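Participant: fold the following for me, if possible:
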Amino acid sequence: MQVSQVSLASIEGVLAAFAPRGVTSLAAASRSLSLSLDGAAPRGAAPLATLDFALIGAYFLVIVAIVLWSSRRVNDTADYFLAGRHIGWFVVGASLFASNVGSEHIVGLAGNGATSGLAMAHWELHAWVMIVLAWVFVPFYYRSGVFTMPEFLERRFNARVRWVLSIVSLVAYVFTKVAVTVYAGALVFRSLLPDTFGSPDNAFWVGAIATVVLTGVYTVFGGLRAVVYTEVAQTFLLLLGSAVITSFGLEALGGWGELKTLARNNAADFALWRPLSDPQFPWLGVLIASPVIGIWYWCTDQYIIQRTLAAKDLTNARRGAIFGGFLKLWPVFIFLVPGLIGWALHRKGLMVIPNRPGGGGLDGDMVFPTLVTTLLPTGLRGLVVAGLVSALMSSLASLFNSCATLFTVDIYEKLRPKSSERKRVQVGRIATVVVVTFGLVWIPVMHKMAGGGLYQYLQGVQAYLAPPIATVFLLGLFFPRVNTRGAFWGLVLGFCVGMGKLTLEAIHSTSPFAQGSWWAFAATFSFLYFSGVLLVLSAAIVIGLSLTAPAQPLEAITGLTFGSRTAADRAAVRASWSAADLVGTAVVLGLVVAMYLYFSFWLG
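Facilitator: Model prediction:
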């Protein structure tokens, strides 16, 4: 323990500029501008003022200008779907981060921080997975010249596998990502503008519809170029706004030390590692499920990978992923820690967080909106709201463009191979409108289903989608013997099993099965452990069925697996990186290790 304490002291020093203590100066600086917290206790909930609306309006004017500039340069499918493949590493990395961090991230992570402590931090320490993306997956994707991940699977296997992944991805996007992101954003509108449209429920729906429509419009007309460049602006606004919340929260609470003291008194609920007996986040389940979800999301999902495919060359694609990994380290401090701060302020009587309807403890999804309305002064409140709106719009824009790309490239071009470039861009825009419509239609259902923690719900759904897809990509890259039969049935059967588990959960949540029955056991089986079971099952199907069919000819998969790379392929990869890439990688991995060590013992 003595060694651990010495290590913690050194790590805490390294993190001083990176952890929330490093941003507390923001609150002090704001006091020089007469933006005080009115003493030790935070103010009561306050509506948005004229200055707040002015800042939000200025942000939207910037977005409109970017979209108008981008739309004038959209000429063909490469421009619309991959921004002409002219994006540099800085924009790629910022876009990766902004695509990942949506309103469901901000609202959901803060909620989990208040109700579950650091249990969900494992998902936010996935910077190491982005390093895997940079060095393992990106070289294959970029050299193949594909537009989509299903297209890559067609080259590796055949068209049937491509169709399966396209359909699975579109269904998953519409019924999880769109609905969850909009729902989280609408919660913010309901909290910030409760009486503007007559009632909080009206504010919820007006905010949801207006944001979706506006985002859909700029995505339709600007394509990926508009998406990635608006995401650069949104990334820094989001980082600044969230840092302001963290700073003011710590200022009101009494500092990082006070937060640690309160959390230490409730260590069982706020620890990074939970015992195996924990019903929600047993450490073994987290170690199994978190990497599986991370590999699927960061290394195989069109929603994310499209940014690296838009890079100007392999060097910029890799460096963008490494830079994105550095940015990915921030959410623990600026999204999850504010939830801990909200819980601590509530515990000390300095802020009131509402309970969930019908009881069940604090409504975690209302923590971040409550922090905004009770802590921040006029002006800064508008800045943070603009950050929240930017997160919502950037995630939706990324999703809309990815869905349009999947539909146009993987479905429409197969049905209409002789269609013109102009027609394909038009179809992509129509597909975006369709996705927007489906997302709006699904929101009422999502509104009823998201009674629990929003972020935990999202990770649960992804745990049922990720294993078969991650399995097919990993085995497909590392084992040339894996063939079409194994990949096709691994995807189909794995998807069916995962959706079966999700269906049982949905039924059980509304009409519980008999206690002690097999159905009740299956419905309540931990999503963390189930993810591992499904991974093993999917791998067994892929490998087993691949062995029942002949191997693919080596010339058909040349350059698409590690074992089939040519000398030219290896030389091209070697020429694409330098010492700077190695240093960046080492920095990111070192920070991940430091953060794991610090938060593993921070309550000791």
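
Participant: contacts and neighbour counts: CA atoms only from here.
Facilitator: Fine.

Participant: who touches stretch 202-211?
Facilitator: For stretch 202-211, contacts defined as Cα atoms under 8 Å, 6 or more residues apart in numbering pick out 182-183, 185-190, 193-197, 392-393, 440.

Participant: now, of those residues, which are buried?
Facilitator: Among those, those classed as buried by neighbour count (16 or more other Cα atoms under 10 Å) are 182-183, 185-190, 193-194, 392-393, 440.

Participant: so is Asp278 in a helix, a strand, or just coil?
Facilitator: Three-state call for Asp278 (DSSP: H, G, I helix; E, B strand; the rest coil): coil.

Participant: check the offset of the helix or strand hosting Ala252 from the chain's centre.
Facilitator: Using DSSP states H and E, Ala252 sits within helix 200-253. Taking Cα atoms, centre = their mean, to the nearest Å, one finds helix 200-253 lying 14 Å from the centre of the chain it belongs to.

Participant: again, but for stretch 71-90
Facilitator: Worked out by Cα atoms, centre = their mean, stretch 71-90 lies 23 Å from the chain centre.

Participant: find the nearest non-adjacent residue to the residue nearest the centre of the chain, please.
Facilitator: Central residue of the chain (Cα atoms, centre = their mean): Asn100, 3.2 Å from the mean position. Using Cα to Cα, 6 or more residues apart in numbering and skipping residues adjacent in sequence, the residue nearest Asn100 is Ser395, 6.8 Å away.

Participant: separation between the one you found and Gly185?
Facilitator: 11 Å (Cα to Cα, to the nearest Å).

Participant: about what we covered before: could you dump the buried ones among the contacts of stretch 202-211 into TSV with secondary structure and distance to Leu224 added?
Facilitator: Converted to TSV, the buried ones among the contacts of stretch 202-211 look like this (DSSP: H, G, I helix; E, B strand; the rest coil; distance: Cα to Cα, whole Å):
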residue	secondary structure	distance to Leu224
Val182	helix	20
Tyr183	helix	24
Gly185	helix	22
Ala186	helix	25
Leu187	helix	27
Val188	helix	26
Phe189	helix	27
Arg190	helix	30
Leu193	coil	31
Pro194	coil	34
Leu392	helix	16
Met393	helix	13
Leu440	helix	22
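
Participant: following up with a second sequence; could you model it the same way so I can compare the two?
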Amino acid sequence: MKGLDVLDWVVISAYFVILLGVAWWVIRQKQKNTEDYFLAGRNIGWFMVGASIFASNIGSEHVVGLAGNGAGDKMPLLIYELHAWIVLMLGWVFLPFYARSGVFTMPEFLEKRFDARSRWVLSIVSLIAYILTKVSVTIYAGGVVVSALLGIPFWIGAVATVALTGLYTILGGMRAVVYTETIQAIVLVLGAGILSFMGLEAVGGWGALKATIGVDYFNMWRPNSDPDYPWLPLFLTSTIVGIWYWCTDQVIVQRVLTAKSIKAGRRGSIFGALLKLMPVFLFLIPGVVALGLKLQGKLDWNSPDEAFPVLMSNLLPSGLRGLVAAGLLAALMSSLASVFNSCSTLFTLDIYKKLKPEKPEEELVKTGRTATFFVVGLGLLWIPVITRLSDGLYEYLQNVQAYISPPITAVFLLGIFYKRINANGAIATLIGGLIIGFSKLTLEIMKSSFSEGSFLFNLADVNWLVFAAYFFALCVAIAVIVSMFYPAPSAAQLSGLTFGTVTATQKADNKLSYTIWDIVASVLVVFIVLYIMISFSTLSL
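Facilitator: As a prediction, this is how the structure comes out:
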């Protein structure tokens, strides 16, 4: 990799000056209540909501990893980047129920729909999952990227980036996160877009790239007999994980809850869906380009995860290299800030406020800042474990979500679409699903210690995509069967929280929250997703 020169450093410095300037402007605005600190006063416009959704999703490990998938013959995983249609579901299906309930967090919604037990379980599971996966992994991957780009030791890069991100998140709250994420999304799209264009030009164009690599390489749909990525379980499991991540996870949903109206939130989700189509072209294609250049003898790298940084450092001229480096730093900081703020929101409103309901608003804001500080600390403390387990951890990260998401997805979908599901059905699904999911993950980790051919070995060896699809069906069955043994929820409890209980007035209000252009934009997103799915296919299912 080529190092950064003076002009690159000037560009990176300018990026940080603008970022810190915006953060400082937000911090100077007083934030004395929880709605202002955690949801930016529910007064954010659709453009910033959409940009924030996109920036929250894209982390530095996401950028490098997706390019690595393109360079490492893992094209089926492209389907996780085609979830734009699920982002639309957030705005069209889920948001009206969340907005009508007036909640700050997803566990709080479960309490309103079911009872406090579901809120406690989801709050604790979410916090543990965030700290052990999202926070620590993003910090680790970010430290690696920063040290490689800037030529500084790993620990200095990790601690400095985390400290800066944590500082403006703690002081500025959600408003600082949303405003800075908007800038970061623009920088990331601009930088990666330039790299994709110049990469295709260097490899000789799209036709030359396909001729170099081979048309079959671009097929994302493999037969159901494929041991790694059978197409039907891949589609089903990716959809289950997608609904959990985009429609029920605090980090993403908190973005649309900051919107000043349902209309702004929905348009933000539509804009976010359009932006979500970009990673295919911004990050996956550069990985494929890097492979093409390697096969042409114009580029050299050892690991697929090196594809993006090596392509960037060797292909881009001075200044542009700094811009893309700033984009990678932006990806790291935006995803970290999102998780930091969501963790503090969950802890403060779903745990601390439940234990200390008499605390005033200013005290809760202070608690939120303190919680963010501790999340930053815990993430840093976990890094030594990550550095020892990184090879194994990255191997399991993809399927960890497949084991966490089925029970949560089942409870939210059934809770909104099927009014007969009650609190006992929900808690049985959440706790039972948690036990089953972590048991399967534990078996996978311990697989080498079992005798080959034994029951435990065979269970551990079940493909994670196949297991997750059956796991989701089991979670739905648990929720329905257990609910039937107990009385149905009362009409008062369900009012406006399920499809069957939405009043005529609420339906009329919802109709006023969108126009024909919102529908047209949404249909366009779906058509683009279908077009990409067909383009990356040999149609030999």
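
Participant: now the TM-score, please.
Facilitator: TM-score for the superposed chains, counting by TM-score structural alignment, normalised by the length of the second structure: 0.97, backed by 540 aligned residues with a Cα RMSD of 1.7 Å.

Participant: identify the contacts common to Ser395 and Gly185 of the first structure.
Facilitator: Ser103.

Participant: counterpart of Asn166 of the second structure in the first structure?
Facilitator: Not quite, residue 166 of the second structure is Gly, not Asn. Aligned counterpart of Gly166 of the second structure in the first structure: Gly216 (TM-score structural alignment).

Participant: ignore the last one, Trp155 of the second structure
Facilitator: Aligned partner of Trp155 of the second structure by TM-score structural alignment: Trp205.

Participant: which residues in the stretch 401-550 of the first structure form helices?
Facilitator: With DSSP state H, counting those that start in this stretch as the criterion, the stretch 401-550 of the first structure has helices at 413-415, 421-449, 454-478, 484-510, 518-524, 527-546.

Participant: make CSV out of those helices and add distance to Ala568 of the first structure.
Facilitator: Formatted as CSV, those follow (distance: least, Cα to Cα, whole Å):
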stretch, distance to Ala568 of the first structure
helix 413-415, 31
helix 421-449, 32
helix 454-478, 18
helix 484-510, 26
helix 518-524, 50
helix 527-546, 29
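
Participant: looking at the ones you listed, which is closest to Glu104 of the first structure?
Facilitator: Closest to Glu104 of the first structure of the helices of the stretch 401-550 of the first structure is helix 454-478 (Cα to Cα; 6.6 Å).

Participant: tell me which residues of that closest one come out buried.
Facilitator: By 16+ other Cα under 10 Å, the buried positions in helix 454-478 of the first structure come out as 454-477.

Participant: repeat for stretch 522-534 of the second structure
Facilitator: Buried, per 16+ other Cα under 10 Å, within stretch 522-534 of the second structure: 522, 525-526, 528-529, 533.

Participant: of those residues, which belong to helices?
Facilitator: Taking DSSP state H as the definition of helices, those contribute 522, 525-526, 528-529, 533.

Participant: and those residues as JSON lines, adding distance to Ala67 of the second structure?
Facilitator: JSON lines is the format used below for those (distance: Cα to Cα, whole Å):
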{"residue": "Ser522", "distance to Ala67 of the second structure": "27"}
{"residue": "Val525", "distance to Ala67 of the second structure": "23"}
{"residue": "Val526", "distance to Ala67 of the second structure": "24"}
{"residue": "Ile528", "distance to Ala67 of the second structure": "21"}
{"residue": "Val529", "distance to Ala67 of the second structure": "19"}
{"residue": "Met533", "distance to Ala67 of the second structure": "18"}
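
Participant: contacting residues around stretch 65-84 of the first structure?
Facilitator: Residues from elsewhere that reach stretch 65-84 of the first structure (Cα under 8 Å, 6+ apart): 85, 147, 218, 221-226, 229-230, 306-307, 309-310, 401-402, 405, 421-422, 424-425.

Participant: ends of that stretch, what's the gap?
Facilitator: So stretch 65-84 of the first structure: terminal residues 20 Å apart, Cα to Cα.

Participant: mind listing what's buried in it?
Facilitator: 66-67, 70-71, 73-74, 76-84.

Participant: and of those residues, the nearest to Lys348 of the first structure?
Facilitator: When the buried residues of stretch 65-84 of the first structure are compared against Lys348 of the first structure (criterion: Cα to Cα), the nearest one is Ile66, at 44.5 Å.

Participant: under the alignment, what does that closest one map to in the second structure?
Facilitator: Per TM-score structural alignment, the equivalent position to Ile66 of the first structure in the second structure is Val22.

Participant: wait, is its match part of a helix?
Facilitator: Yes - Val22 of the second structure: assigned to a helix according to three-state DSSP.

Participant: from Ala423 of the second structure, how far out is it?
Facilitator: 44 Å.

Participant: same question, Asp73 of the second structure
Facilitator: 44 Å.

Participant: and the two? Which one has more around it.
Facilitator: Between Asp73 of the second structure and Ala423, counted using other Cα atoms under 10 Å, the more crowded position is Ala423 (26 against 16).
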